[in-house]
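Enquirer: Make a model of this:
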Amino acid sequence: MNTQIKYPPGALVRATEICRDPKTGRPGLLPINRSTWYKWIKAKRVPEGRKIGAATTVWPVEVVLALGQGEAP
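Expert: Prediction:
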């Protein structure tokens, strides 16, 4: 799990921050691809997130970090 960036409690993160990017080598908060993230949402393993714009969905960082530690959200 990427711990270089510190997020304040209650921070909201996008899928681009959650998932790694193999093309650029950028690690994400979780060691998964975006396709895996959206499969988890479809399977109800992860909450759907909150829409804050027409094309922007975010998730609470606490939910993401709990997944990284093997805890259910």
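
Enquirer: make it CA atoms for all contacts and neighbour counts henceforth
Expert: OK.

Enquirer: quick one, strands of the chain?
Expert: 12-13, 50-53, 56-60 (DSSP state E).

Enquirer: And stretch 10-27, end to end?
Expert: End-to-end distance for stretch 10-27, by CA to CA, to the nearest Å: 21 Å.

Enquirer: do the same with stretch 55-66
Expert: Distance across stretch 55-66, first residue to last, is 25 Å (CA to CA).

Enquirer: Would you do the same for the sequence below? I want to compare the two.
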Amino acid sequence: MSKLPESGFLRLSHIVGDPNATPPIYPIIPVSRSTWLKGVRTGRFPQPVKLGVRTTAWRVEDIRALIEQLKGGE
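Expert: Sure thing, here's the model as predicted:
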């Protein structure tokens, strides 16, 4: 897993990974894109922020909170 920045935004490919990227992007949350998007719709995962017409991202702080929540559930 790559180190998360202190603040900022993460695109979906950085959260769920992209093995076809050069170099490959390893997932922070190991779920599929469809599972992630379904979780966002149902409220299981954080809501995204629209940064532009075709740009959607998630706050690093929200992803950190999700990781801590998932660790607590183990």
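
Enquirer: What would you report as the TM-score here?
Expert: After superposition, the two chains reach a TM-score of 0.73 (TM-score structural alignment, normalised by the length of structure 1), with 68 aligned residues with a CA RMSD of 2.0 Å.

Enquirer: picking that back up, to residue 22 of structure 1, which of the strands of structure 1 lies closest?
Expert: Comparing the strands of structure 1 against residue 22 of structure 1 with CA to CA, the closest turns out to be strand 12-13 (18.8 Å).

Enquirer: Find me the equivalent region of the closest one in structure 2.
Expert: Counting by TM-score structural alignment, strand 12-13 of structure 1 pairs with residues 9-10 of structure 2.

Enquirer: how close does residue 36 of structure 1 sit to residue 43 of structure 1?
Expert: Look at residue 36 of structure 1 and residue 43 of structure 1: by CA to CA, they are 10 Å apart.

Enquirer: Return the most buried member of the strands of structure 1.
Expert: Counting by mean count of other CA atoms under 10 Å, strand 12-13 has the highest mean neighbour count of the strands of structure 1, with a mean of 18.

Enquirer: Not counting that strand itself, show me its contacts.
Expert: Residues outside strand 12-13 of structure 1 that contact it (CA atoms under 8 Å, 6 or more residues apart in numbering) are 58-61.

Enquirer: The same query, at a cut-off of 10 Å, please.
Expert: With contact meaning CA atoms under 10 Å, 6 or more residues apart in numbering, strand 12-13 of structure 1 is reached by 7, 29, 49-50, 57-64.
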